[in-house]
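1. What follows is a protein structure lacking sequence information:
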């Protein structure tokens, strides 16, 4: 069993919805999971210094105790650290949740000096080797949902998906997913092996999936998993200060946080805050509730490092914004309203998603 954890302090935001019990469920491929899952990147990757291991353990176990049954990690996150933490603290509870991880984008020591560089590699042999390593770190003999983290455009999608299908036949993976792909690529992949889920960035200020992928997923019976549904922290009660971000924070390279774009985006956030106050919830809860209204096949996958924020996020499942509020959100955050691209040039080149 995992370590005993003290109760979390309450969130001080005055309009806080508590999580429902039990959490509402949605279909994720062959599985039924909580409509809001937990993305496990933040605990060790991308947003500054990794949190202390005890804090990561507290978060993971609190999520499980709160009824979260969808945990999402990747080989890339902390170059294996996130998978290792899930294996260490949730491995003994393996029958209580659906485990998702990703391959195809990992850290490689290219110079032989111990410093890893992020590499996209979708070759079949690489994907299979990454899976074997992940199974060891996760302390399990099967991964429920295994995503291709990024499509390696040097490798036909059919070849990469074929390798994942081999893992299904070998009993190492139960279902296959894709991340940050277009509707056309999804259809090509689905013709090789059924795709259970597509995971892409989707939020009030990143609505690219509405161009084609959301509808393609609905048509094919594929779940859509929205990562960064809180706009990389912008829609939380304490938005980031771009000037104070950690030197290793990936948002430093994202145009929307640059000085020439940030004031306009902060003004958009203020409109969200006002609407949340009118609804009677926090801005994060309204942003998550909006995502979940986009279709019964849509899942929200926020990430956090704090138990209080986790419980706040789950409270979004008790928020029911009316049609007028949803219409106002759609208008305020219409495509083109946010200032700046979501990724820099390199990041945009690495994804396969449609763009406005």
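-> That came through fine. All values reported here derive from a predicted model rather than from experimental measurement.
2. Please make it C-alpha for all contacts and neighbour counts, starting now.
-> Noted.
3. In contact with residue 59, which residues?
-> Neighbouring residues of residue 59 by Cα atoms under 8 Å, 6 or more residues apart in numbering: 305, 306, 307, 310.
4. Structure two is appended below for comparative analysis:
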């Protein structure tokens, strides 16, 4: 098994494995929930392999993924991991999403996550999406209180714009920004990545395998269940699928040349972006996890990195459809002392 190095995430002291494990797909969005005993075995296999940075959220399920993690952390596992969870996305009975970030909700969400995870303190607590109706300073102010009370150790933001990150960081140091970054998604490189590096904020790359597309190409769509969230994404639609499949073919050719899999090559590209970057690929199979961990030993030359990046610029389609909030729609109302919760 490949040795997993450790990296410093942000400037406040958090240290994590250089590769993390995204746990969402075990419980939600990517088809039916997977068998709990199998997922607990996978999580513990990851920890025993040196991948100790685990990522979940209260919206995964909702709630069931945190409960799963709570069970997996029993028996001395908790002391060996760095656990990240998130708040801020609500799903109604009709499957519609809403975003919330007022202080009362922040506190209630944190308390509920602590209970489901059955822990005393969350290592890294992210605002999952930005509530644009609440000044970011107000949301971070409540998170700062939770840090002072010992309920969370470090604060993170997910899908936040550069200006939102700056405003948040001025209230309390932000340890990590979670964003979609891969050969499949590079729109964050212009403004957000430089801002994080200027401020000493770590970068956690979610969906580093292009939601599985960079592992298996267009054929992935044939195997998606009817309730798989990816079926709604623009890049998986017929008008973009054939074109993106050609990009995958080129990636696959380079991987064959290097003697690795396309997923290992894609992950290696993310890992080569810097020691402040931690990709968190998700999986529900131990054999896929073992393959992902092999990416840590794939070395890329500057020429190979440039070749891969030229291919990545050809991906067609938006990351999400217009109904879903990303960093492009994360500007909150200005900080005003008169703000009051509705």
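-> Structure received. Computed from a predicted model, the values in this text were never measured in an experiment.
5. And the TM-score between them?
-> The TM-score (TM-score structural alignment, normalised by the length of the second structure) is 0.92; 327 aligned residues with a Cα RMSD of 1.6 Å.
6. ok so, going back, tell me which of the contacts of residue 59 of the first structure persist in the second structure.
-> Counting by both residues aligned by TM-score structural alignment, their matches' Cα atoms under 8 Å, the members of the contacts of residue 59 of the first structure that carry over to the second structure are 305, 306, 307.
7. in the second structure, which helix has the most residues?
-> helix 238-258 (DSSP state H).
8. And for that helix, what's in contact with it?
-> The contact list for helix 238-258 of the second structure (Cα under 8 Å, 6+ apart) reads 213-214, 217-218, 234-235, 261-262, 264-265, 308, 311-312, 314-317.
9. and these, which are buried?
-> By neighbour count, with 16 or more other Cα atoms under 10 Å, the contacts of helix 238-258 of the second structure hold 213-214, 217-218, 234-235, 261-262, 264-265, 308, 311-312, 315-317 as buried.
10. what's the closest of these to residue 47 of the second structure?
-> Nearest to residue 47 of the second structure among these, counting by Cα to Cα, is residue 264 at 19.5 Å.
11. and residue 141 of the second structure, what pairs with it in the first structure?
-> Here residue 141 of the second structure is matched to residue 162 in the first structure, going by TM-score structural alignment.
12. Helices - which of the buried ones among the contacts of helix 238-258 of the second structure land there?
-> Taking DSSP H, the ones among those that sit in helices are 213, 214, 262, 264, 265, 308, 311, 312.
13. what's the first-to-last distance across stretch 190-203 of the second structure?
-> Terminal residues of stretch 190-203 of the second structure are spaced 14 Å apart (Cα to Cα, to the nearest Å).
14. against the first structure, where does it fall?
-> Against the first structure, stretch 190-203 of the second structure falls on residues 211-224 (TM-score structural alignment).
15. picking up where we left off before, what's the mean gap between the longest helix of the second structure and the aligned bit of the first structure?
-> Here the mean offset of helix 238-258 of the second structure against the first structure after fitting is 0.5 Å, by mean Cα distance after the TM-score superposition for the first structure.
16. what stretch of the first structure does that helix fall on?
-> Against the first structure, helix 238-258 of the second structure falls on residues 259-279 (TM-score structural alignment).
17. list the buried ones in that stretch?
-> Buried residues in stretch 259-279 of the first structure, defined by neighbour count with 16+ other Cα under 10 Å: 262, 265, 266, 268, 269, 272, 273, 275, 276, 279.
18. Distance check, the third one against residue 337 of the first structure.
-> Looking back up the chat, that one is residue 266 of the first structure. 12 Å.
19. cool, and the last one?
-> Computed with Cα to Cα, the distance linking residue 279 of the first structure and residue 337 of the first structure is 22 Å.
20. now swap in the second one and tell me
-> Using Cα to Cα, one gets 8 Å for the distance from residue 265 of the first structure to residue 337 of the first structure.
21. Strands along the second structure, start to end?
-> 6-9, 14-17, 20-22, 53-55, 82-87, 89-91, 97-99, 122-127, 152-158, 176-180, 202-206, 277-279 (DSSP state E).
22. Read off where the fifth one ends up in the first structure.
-> When strand 82-87 of the second structure is aligned against the first structure using TM-score structural alignment, it corresponds to residues 98-103.
23. And the longest one, by the same measure?
-> Residues 173-179 of the first structure are where strand 152-158 of the second structure lands when matched by TM-score structural alignment.
24. which one of the kept ones among the contacts of residue 59 of the first structure is nearest residue 244 of the first structure?
-> Comparing these against residue 244 of the first structure with Cα to Cα picks out residue 305 as the nearest, at 18.0 Å.
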